[in-house]
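J.: prediction below, plus the sequence it came from.
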Amino acid sequence: MGQNRLGSAAGAPPRRGPGAANAPGRRWGWWGIVFVAAFVASIAAGSALKAGESLYLPDASVAQLRDFYAASRSAVLVQSALQILAAVALYRFGWRLRTALHTKGTRAGAVLGWGTAITAGSLFASVVCGLALLLATQAGDTTVAGLGRAALVLGGAAHLLGAGLLIAAASAVAWRSHRRPRWVFGYGRLVGPLVAASALSILLPPLVRPEPAFRLLAAVWLVGTGIAILRGAFDEVR
């Protein structure tokens, strides 16, 4: 009893357990999960709706880009819509996380904010490049090749760089403030820099191939953090 009164007098918020999962103030935790679900769905939809052979951007020639975007308009449009949803979800998740961690005005807050803007913004820009390719199939080779390269870099290296910065900064702050669950933020401190380092694929093209593995590492953190927020574990500071 005395301990509870002391915490109340000090203005400390009451600790809430898993029963607070539906609290309105924690619903933003869904955004991290929505991002992962929408991104995975975009890949599945693109594969299911495509006409002809799949397109592997790193190795695609100008002729292959023209053929794919001319023949697979439905696949590109559905995939683009889902990735726009993913970009919006990721942006909202990152900025709400920055606020929840009370990082405004700090270096970590700046890194988290920039990471969020880069990862969501580059994914959105990649979608714009893909939609532009739908309209530019008859454009010059330089234009088509440039749009294909931009879509690859923005949706891959730049997107993962931002995600790595977001994960590393948020995990560092959450770890120092003893947020729960500890494994999520300990994991984030390790994988955040790895995910960010995958941006070296801009200089070392062979590093493009393991990008799906880096996306999986980021997805585990996003889902784990989202669930922690929804269950109320994230609020516990010990």
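T.: Done, it's in. It should be emphasised that the depicted structure is a prediction, and the values quoted were computed from it without experimental measurement. Numbering: from 1, shown residues only.
J.: for the rest of this, base every contact and every neighbour count on C-alpha atoms.
T.: Noted.
J.: contacting residues for Ala120?
T.: 87-88, 90-91, 159, 162 (Cα atoms under 8 Å, 6 or more residues apart in numbering).
J.: got the buried residues for the helix or strand encompassing Leu77?
T.: Using DSSP states H and E, Leu77 sits in helix 73-100. Using 16 or more other Cα atoms under 10 Å as the test for burial, helix 73-100 gives 73-80, 82-95, 97-98.
J.: tell me the helices and strands packed up against that helix.
T.: helix 30-49, helix 107-135, helix 159-176 (3 or more Cα pairs under 8 Å, 6 or more residues apart in numbering; DSSP states H and E).
J.: sorry, back to before: out of the contacts of Ala120, give me the two with the largest separation.
T.: Val88 and Gly162 (14.3 Å; Cα to Cα).
J.: right, and Leu194 touches Gly162 too?
T.: No - with contact defined as Cα atoms under 8 Å, Leu194 does not count as touching Gly162 (11.7 Å).
J.: neighbour-wise, which of the two wins?
T.: Neighbour comparison, Leu194 and Gly162: the larger count goes to Gly162, with 28 against 19 (by other Cα atoms under 10 Å).
J.: and the more buried one, what is it in contact with?
T.: 114-120, 196.
J.: now with 10 Å?
T.: Shown in contact with Gly162 (Cα atoms under 10 Å, 6 or more residues apart in numbering): 111-123, 168, 192, 195-196, 199.
J.: check Thr116 too.
T.: 87, 90-95, 97-98, 110, 122, 159, 161-167.
J.: among the helices and strands packed on helix 73-100, which is nearest Pro212?
T.: helix 159-176 (10.2 Å).
J.: for the helix or strand following that closest one, packing partners?
T.: The helix or strand immediately downstream of helix 159-176 is helix 182-197, counting by DSSP H and E. In terms of contacts (3 or more Cα pairs under 10 Å, 6 or more residues apart in numbering; DSSP states H and E), helix 182-197 is packed against helix 159-176, helix 211-231.
J.: now distance to Ala9 too, for those, in CSV please.
T.: Output for the helices and strands packed on helix 182-197, formatted as CSV (distance: least, Cα to Cα, whole Å):
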stretch, distance to Ala9
helix 159-176, 25
helix 211-231, 26
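J.: okay, pairing it with this:
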Amino acid sequence: MLLPLLLVAFWQVGPMAEEKPVVIPAPTQDLTAQSGSATAVFAGGCFWGVQGVFQHVKGVSMAMAGYAGGAADTATYDQSSSGQTGHAESVQITYDPKVVTYGQLLQIYFSVAHNPTQLNYQGPDHGTQYRSTIFPQNDEQATTAKAYIAQLDATGAFGAPIVTTIEPGKTFYAAEQYHQDFLTLNPTYPYIVYNDLPKVAALKELFPLAYSDQPILVGQL
């Protein structure tokens, strides 16, 4: 599956800024596609929206909401919500690199799933648990992510520096069942309507070759 060389970022800088698209280049560096499945872990605000976006990406076989960055015994919603555990609300993505590459997942992450210029918050959600973070699963992912951040910063496309951190060597822990598939199961929930459904709509509009109308739900696996 091929994506356009130039894609549009959905978010503009600032918590109250009008969301106007800006053009960002596709990654110039990517991982070589290999057989079998691969895993990526991204954090970008509330995991409901991030999970909901990646559940609609072709080549993704699972997108699990959870926590990464802290210890196993604090990987719960109640504890991570304090912002003191080191955890970030995260999504673990299992994907087929022959269908969608790591670089293409990064494109979607930066341009649709969240605003990478907001430090320790996303929209209405504030705290380190909502930080913009990539948890690379290997050195190659870390190198690719760092190179793409540098590339995007060099373009000045977002109007402010990208604050996304790279945190290797962190374990992902699945979130409670009631958080899984929340966007799909609660499409009229006000938070979802205002904050997250526009992200899925942007995915469909800006990444038509990557978009799957039928989401891959954790509850169906």
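T.: Noted; the coordinates are in hand. This is a predicted model, so every value here is computed, not measured.
J.: tm score of chain vs chain?
T.: After superposition, the two chains reach a TM-score (TM-score structural alignment, normalised by the length of the second structure) of 0.24; 95 aligned residues with a Cα RMSD of 6.1 Å.
J.: circling back to that earlier point, quick one: which of the helices and strands packed on helix 182-197 of the first structure is nearest Trp31 of the first structure?
T.: Closest among these, using Cα to Cα: helix 211-231, at 7.4 Å.
J.: buried ones in the lengthiest helix in the second structure?
T.: Using DSSP state H to define each element, the second structure has its longest helix at helix 139-155. Counting neighbours by 16+ other Cα under 10 Å, one finds that the buried residues in helix 139-155 of the second structure are 141-142, 144-145, 147-149, 151-153.
J.: helix or strand right after that helix?
T.: strand 165-166.
J.: which strands and helices lie in contact with that following strand?
T.: Checking 3+ Cα pairs under 10 Å, 6+ apart, strand 165-166 of the second structure ends up next to strand 132-134, helix 139-155.
J.: closest one to Ala219 of the first structure among the helices and strands packed on helix 73-100 of the first structure?
T.: Of all these, helix 30-49 comes closest under Cα to Cα, at 6.1 Å.
J.: next, the buried residues of that closest one.
T.: Buried-residue list, helix 30-49 of the first structure, by 16+ other Cα under 10 Å: 30-43, 45-47, 49.
J.: could you find the closest non-adjacent residue to Ala40 of the second structure?
T.: With Cα to Cα, 6 or more residues apart in numbering as the criterion, Ala40 of the second structure has its nearest non-adjacent residue at 5.1 Å, and that residue is Ile93.
J.: show me which residues of the host helix or strand of that neighbour are buried.
T.: Using DSSP H and E, Ile93 of the second structure sits in strand 88-95. Across strand 88-95 of the second structure, burial judged by 16+ other Cα under 10 Å covers 88-95.
J.: of the residues you listed, closest to Leu6 of the second structure?
T.: Of the buried residues of strand 88-95 of the second structure, the one sitting nearest to Leu6 of the second structure (Cα to Cα) turns out to be Tyr95, at 22.4 Å.
J.: what would the helices and strands packed on strand 165-166 of the second structure look like in a markdown table with distance to Thr39 of the second structure?
T.: Below are those laid out as a markdown table (distance: least, Cα to Cα, whole Å):
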| stretch | distance to Thr39 of the second structure |
| --- | --- |
| strand 132-134 | 12 |
| helix 139-155 | 10 |
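J.: of the ones you listed, which is nearest Tyr191 of the second structure?
T.: strand 132-134 (19.3 Å).
J.: same for that closest one, what does it pack against?
T.: By 3+ Cα pairs under 10 Å, 6+ apart, strand 132-134 of the second structure packs against strand 38-44, strand 88-95, helix 139-155, strand 165-166.
J.: which helix or strand lies directly C-terminal to the second one?
T.: Past strand 88-95 of the second structure, further along toward the C-terminus, the next helix or strand under DSSP H and E is helix 102-108.
J.: how about the last one?
T.: Beyond strand 165-166 of the second structure on the C-terminal side, the first helix or strand identified by DSSP H and E is strand 172-174.
J.: next secondary structure after that following strand?
T.: helix 182-185.
J.: mind listing what's buried along that next one?
T.: Per 16+ other Cα under 10 Å, helix 182-185 of the second structure contains these buried residues: 182-184.
J.: turn those into CSV, columns for distance to Lys204 of the second structure.
T.: Output for the buried residues of helix 182-185 of the second structure, formatted as CSV (distance: Cα to Cα, whole Å):
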residue, distance to Lys204 of the second structure
Phe182, 19
Leu183, 16
Thr184, 15
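J.: still on that earlier bit, hey, which of the helices and strands packed on helix 182-197 of the first structure is tucked in deepest?
T.: helix 159-176 (a mean of 26; mean count of other Cα atoms under 10 Å).
J.: for Ala150 of the second structure, see how far away Thr144 of the second structure is.
T.: 10 Å (Cα to Cα, to the nearest Å).
J.: in JSON lines: the helices and strands packed on helix 73-100 of the first structure, plus distance to Asp141 of the first structure.
T.: Below are those laid out as JSON lines (distance: least, Cα to Cα, whole Å):
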{"stretch": "helix 30-49", "distance to Asp141 of the first structure": "24"}
{"stretch": "helix 107-135", "distance to Asp141 of the first structure": "11"}
{"stretch": "helix 159-176", "distance to Asp141 of the first structure": "26"}
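J.: please identify which of the ones you listed is closest to Ala228 of the first structure.
T.: Proximity to Ala228 of the first structure (Cα to Cα) singles out helix 30-49 among those, at 10.3 Å.
J.: list the buried ones in the helix or strand following that closest one?
T.: Moving toward the C-terminus from helix 30-49 of the first structure, the first helix or strand encountered (DSSP H and E) is helix 62-71. In terms of neighbour count (16+ other Cα under 10 Å), helix 62-71 of the first structure has its buried residues at 62, 64-70.
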